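> turn this into a model:
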Amino acid sequence: MYKIRTYNTIAVEGLEQFPRDRYEISSEIAEPDGILVRSANLNELTFPSELKAIARAGAGVNNVPVERCTKEGIVVFNSPGANANAVKELVLAGLLLSSRGIYAGMRFTAGLSGTSHEQMGPLLEAKKKHFKGQELTGKTLGVVGLGAIGSHVANMALHMGMNVIGYDPAISIDAAWRLPAQVQKAENLQQLLNRSDYVTLHVPAIKATENLINQGTLAAMKSGARLLNFARETIVNTDDVLSALDAGKLTYYVTDFPSPALINRDDVIAMPHLGASTYEAEANCAIMGAQQLVHFIEHGNIRNSVNFPTCELERTTGFRICFANQNVPKVLSQVLNLLADQNINVVEMLNKSRDDIAYNILDIETEPSQSVLDAIANTEHVFHLRSI
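The predicted model follows:
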């Protein structure tokens, strides 16, 4: 019986992915095989030796000690794209709110409490000119980051009649296939900023993207542009954005990451981190995370890991060995020699690497003895071994 520990409230649709005849699921399990988590902070936890994988029901993994997990041989999954539609729809709301004077107009209307019907009509008619906006059709949207969310946003904007420019120096082949031909490709970030009436950010929060939007990049933007940040707070330098707003360089800043400096400004629309806050997104993220745990725990297959290489092999025999090692020469050959010395035939195998890590799946004809497994585990540079 495999054991899964949950943190936070996990959508029922996700929990249903674990076959109950093979899995025990609880928020109280002390020594789990897998963890399914949303936003709980795991960084200070000590993980048991039984723990094989952590699945984050969401895209960001800043609440998981990824580097430590790698050293301990724990695979960390996230759920890229599971919340893409939810974020896309919120980006659309941000585009409209920053264009049409909707927010200011609603606040004005809410302040008319106690006004008679006869007075209200003329007041609204006289004031509405102050909330005049602009239409999205024909405007240019710059999409920074063309992954699952960015590609969804680009497609949406095209359907709205906008021109779309995209920039992503690390775009994957799958993401490139998702993009329609109408999306113009910017050669660099400055080119995108120069040409965009609206800029929306959809890059991960990593060292390379910290303060990506700063005084220098803001200077490259078109005067009067709108900036939308539904990615991560650290991508934008808030002080520099405020300076750009004060100077009129930016017309609006729309963000899902409020900070005290952004409150009570007419040119800032701040939301309380609503990007993935829909029933559908929470269910999608939980389903993806749960399925990843099942596929890894039962078969050793890895997809959407943030610290291990993607490695999926259809099961061909009843015995499978999975191991990870430092990505150096001769480790795999040593393991294969160990198996050959014991007359264990390898029917199918797959080897993948990612940065300093290599991961291997070997389907073998006969069940390996404990001594064989111990020999593999003790092979130099091997740090993770499972027999399934």
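
> can we go C-alpha only for contacts and neighbour counts from here?
Noted.

> show me which residues of stretch 18-28 are buried.
Buried residues in stretch 18-28, counted by 16 or more other Cα atoms under 10 Å: Phe18, Glu24, Ile25.

> max-length helix in this protein?
helix 279-299 (DSSP state H).

> so what touches it?
If you take Cα atoms under 8 Å, 6 or more residues apart in numbering as the criterion, helix 279-299 is touched by 10-15, 17-18, 33-34, 36, 52-58, 77-79, 82-86, 276, 301-304, 315, 320, 388.

> run this one through as well so I can compare:
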Amino acid sequence: MKILVTELMWEDGIEELKKRGHSVDYDMVLSRKRRELLSLLPEYDALIVRNETKVDTEFLELAGKTQVIGRLGVGLDNIDLQGAKERNIPIISARNANATSVAEYVMAAMLDASRPLSEADADVRQENWDRKFFTGYELNNRTLGLIGMGEIAHRVAKRAKAFGMKVVGFDPFVAPFDHVVQETGIHQMEKLEDLLKESDFISLHVPLTKATKHLINRDNFSLMKQHAYVINSARGGLIHEQDLVEAVEANQIAGAYLDVLEKEPIEKDSPLAQVRSIRLSPHIAGLTIEAQSRTAMLIAEEVDRVLNDGQSLCRVN
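As a prediction, the model looks like this:
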């Protein structure tokens, strides 16, 4: 069967699809060529996308032959799930394939905030030797607040606790005896406001929905500690970006680590890029060699399963 891949997919996943007898057309930037992409859709039995491809009503109407859509990742805000369901097109996500990589990104952000080694390196190369300025602090005994307590938060908590951190979490959909609380030892907070007040680092792990859009805003920044950092490796739009800029510039909080933005790629002259203590990365939290391979292989196997009339455990609609 014919499969179209519209964004970056690791080569081993593509080879796996070919090995299973499928014809694969791959253009890693096709998502940015909307008209061309739409013109190709009627030809394909399956489509594989990432986060840039807008799977909306227009897209689905043209994908009349499509039997399954694979999502190379777990975020689904770019996909009209209800529209796909009405057309009986299963959406397959790469369930937990990049969870470890995202968890390690969060740890890297906290370590960078507490011990900015790249800045120290740059300073030494300018023939300085300012040991007092680069005196950092320990993560041990610091408090990490997790907003959202799913699989990634679970893995972040395990690593943070190994560093001696106190971990608190807020998630109205997690019950007191769920494993992330009972087995990981996260202290569950009843109110988001209490988590914000208590945490030295705040890491977001929720999907982008109408309810979570701009979840972190001016009102919430005013509750945080002055030395707190916000880490967003989940979805752009969870943080009100202008409110963040103002909060950092006013020294309400220390800074932020943003791997995702409301508009990607970053816009020219974005205020975010003008604030030194707001650290930016190009949506790479889940992009390690290992995660890329796992994601590509999982989607290849699950798309093939659906094309052969099987049922996928990774179906989300």
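
> thinking again about what came up before, so which bit of the second structure is the longest helix of the first structure matched to?
Taking TM-score structural alignment as the measure, the second structure aligns residues 289-309 with helix 279-299 of the first structure.

> among the buried residues of stretch 18-28 of the first structure, which lie within strands?
Counted as lying in strands by DSSP state E, out of the buried residues of stretch 18-28 of the first structure, are Glu24, Ile25.

> what's the mean deviation for the helix or strand harbouring Gly13 of the second structure versus the first structure?
Here Gly13 of the second structure, judged by DSSP states H and E, is contained in helix 11-19. With mean Cα distance after the TM-score superposition for the first structure, helix 11-19 of the second structure departs from the first structure by a mean of 3.7 Å once superposed.

> so what's the alignment partner in the first structure of Arg276 of the second structure closest to, chain neighbours aside?
Alignment note: Arg276 of the second structure maps to Asp266 in the first structure; criterion TM-score structural alignment. Setting aside the residues directly before and after it, Asp266 of the first structure is nearest to Ala104 in space (Cα to Cα, 6 or more residues apart in numbering), at 7.7 Å.

> for the aligned partner of the one you found in the second structure, which three-state class applies?
Under the alignment defined by TM-score structural alignment, Ala104 of the first structure corresponds to Glu119 in the second structure. With DSSP: H, G, I helix; E, B strand; the rest coil as the basis, Glu119 of the second structure sits in helix.

> again, but for Ile3 of the second structure
Put simply, Ile3 of the second structure is strand when judged by three-state DSSP.

> ok, the residue mapped onto it from the first structure - contacts?
By TM-score structural alignment, Ile3 of the second structure lines up with Ile4 in the first structure. Neighbour list for Ile4 of the first structure: Tyr23, Glu24, Ile25, Ser26, Ile29, Pro32, Asp33, Gly34, Ile35, Leu36 [criterion: Cα under 8 Å, 6+ apart].

> recalculate using a threshold of 6 Å.
Residues in contact with Ile4 of the first structure (Cα atoms under 6 Å, 6 or more residues apart in numbering) are Ile25, Pro32, Asp33, Gly34, Ile35.

> the residue of the first structure most remote from its centre and Leu124 of the first structure, how far apart?
Of all residues in the first structure, Glu118 has its C-alpha farthest from the mean position, at 51.5 Å, by Cα atoms, centre = their mean. Counting by Cα to Cα, to the nearest Å, the separation of Glu118 of the first structure from Leu124 of the first structure is 11 Å.

> could you do Val76 of the first structure as well?
Counting by Cα to Cα, the gap from Val76 of the first structure to Leu124 of the first structure is 54 Å.

> the two: which has the busier surroundings?
More crowded of Val76 of the first structure and Leu124, by other Cα atoms under 10 Å: Val76, with 28 against 14.

> and that one? What does it align with in the second structure?
Using TM-score structural alignment, Val76 of the first structure lines up with Ile91 in the second structure.

> please name the nearest non-neighbouring residue to its match.
Using Cα to Cα, 6+ apart, the nearest residue to Ile91 of the second structure is Ile69, at 5.0 Å.

> roughly how far apart are the equivalent of Ile213 of the first structure over in the second structure and Asp259 of the second structure?
Aligned by TM-score structural alignment, Ile213 of the first structure pairs with Ile216 of the second structure. For Ile216 of the second structure, the distance to Asp259 of the second structure (Cα to Cα) stands at 15 Å.

> what's the first helix or strand after the helix or strand that Asp123 of the second structure is a member of?
Element membership for Asp123 of the second structure (DSSP H and E) is helix 117-125. As assigned by DSSP H and E, the chain's next helix or strand after helix 117-125 of the second structure is strand 143-147.

> give me the mean deviation of that next one from the first structure.
Its matched residues in the first structure lie on average 0.7 Å from strand 143-147 of the second structure after superposition (mean Cα distance after the TM-score superposition for the first structure).

> which secondary structure elements does that strand contact?
Packed against strand 143-147 of the second structure by the contact rule (3 or more Cα pairs under 6 Å, 6 or more residues apart in numbering; DSSP states H and E) you find strand 166-170, strand 201-204.

> same list (those strands) but as CSV, adding mean neighbour count.
Compiled in CSV, those are given as follows (neighbours: other Cα atoms under 10 Å):
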stretch, mean neighbour count
strand 166-170, 24
strand 201-204, 25
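
> could I get the ones you listed as a markdown table with distance to Arg155 of the second structure?
A markdown table is the format used below for these (distance: least, Cα to Cα, whole Å):
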| stretch | distance to Arg155 of the second structure |
| --- | --- |
| strand 166-170 | 12 |
| strand 201-204 | 12 |
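
> so for Leu280 of the second structure, which of those sits nearest?
Minimum separation from Leu280 of the second structure across those (Cα to Cα) falls at strand 201-204, 14.7 Å.

> helices or strands up against that closest one?
Short answer (3+ Cα pairs under 6 Å, 6+ apart): strand 201-204 of the second structure packs on strand 143-147, strand 229-232.

> same thing but 10 Å
In terms of contacts (3 or more Cα pairs under 10 Å, 6 or more residues apart in numbering; DSSP states H and E), strand 201-204 of the second structure is packed against helix 99-114, strand 143-147, helix 151-162, strand 166-170, strand 229-232, strand 255-258.

> and that strand, which stretch of the first structure?
Counting by TM-score structural alignment, strand 201-204 of the second structure lines up with residues 198-201 of the first structure.
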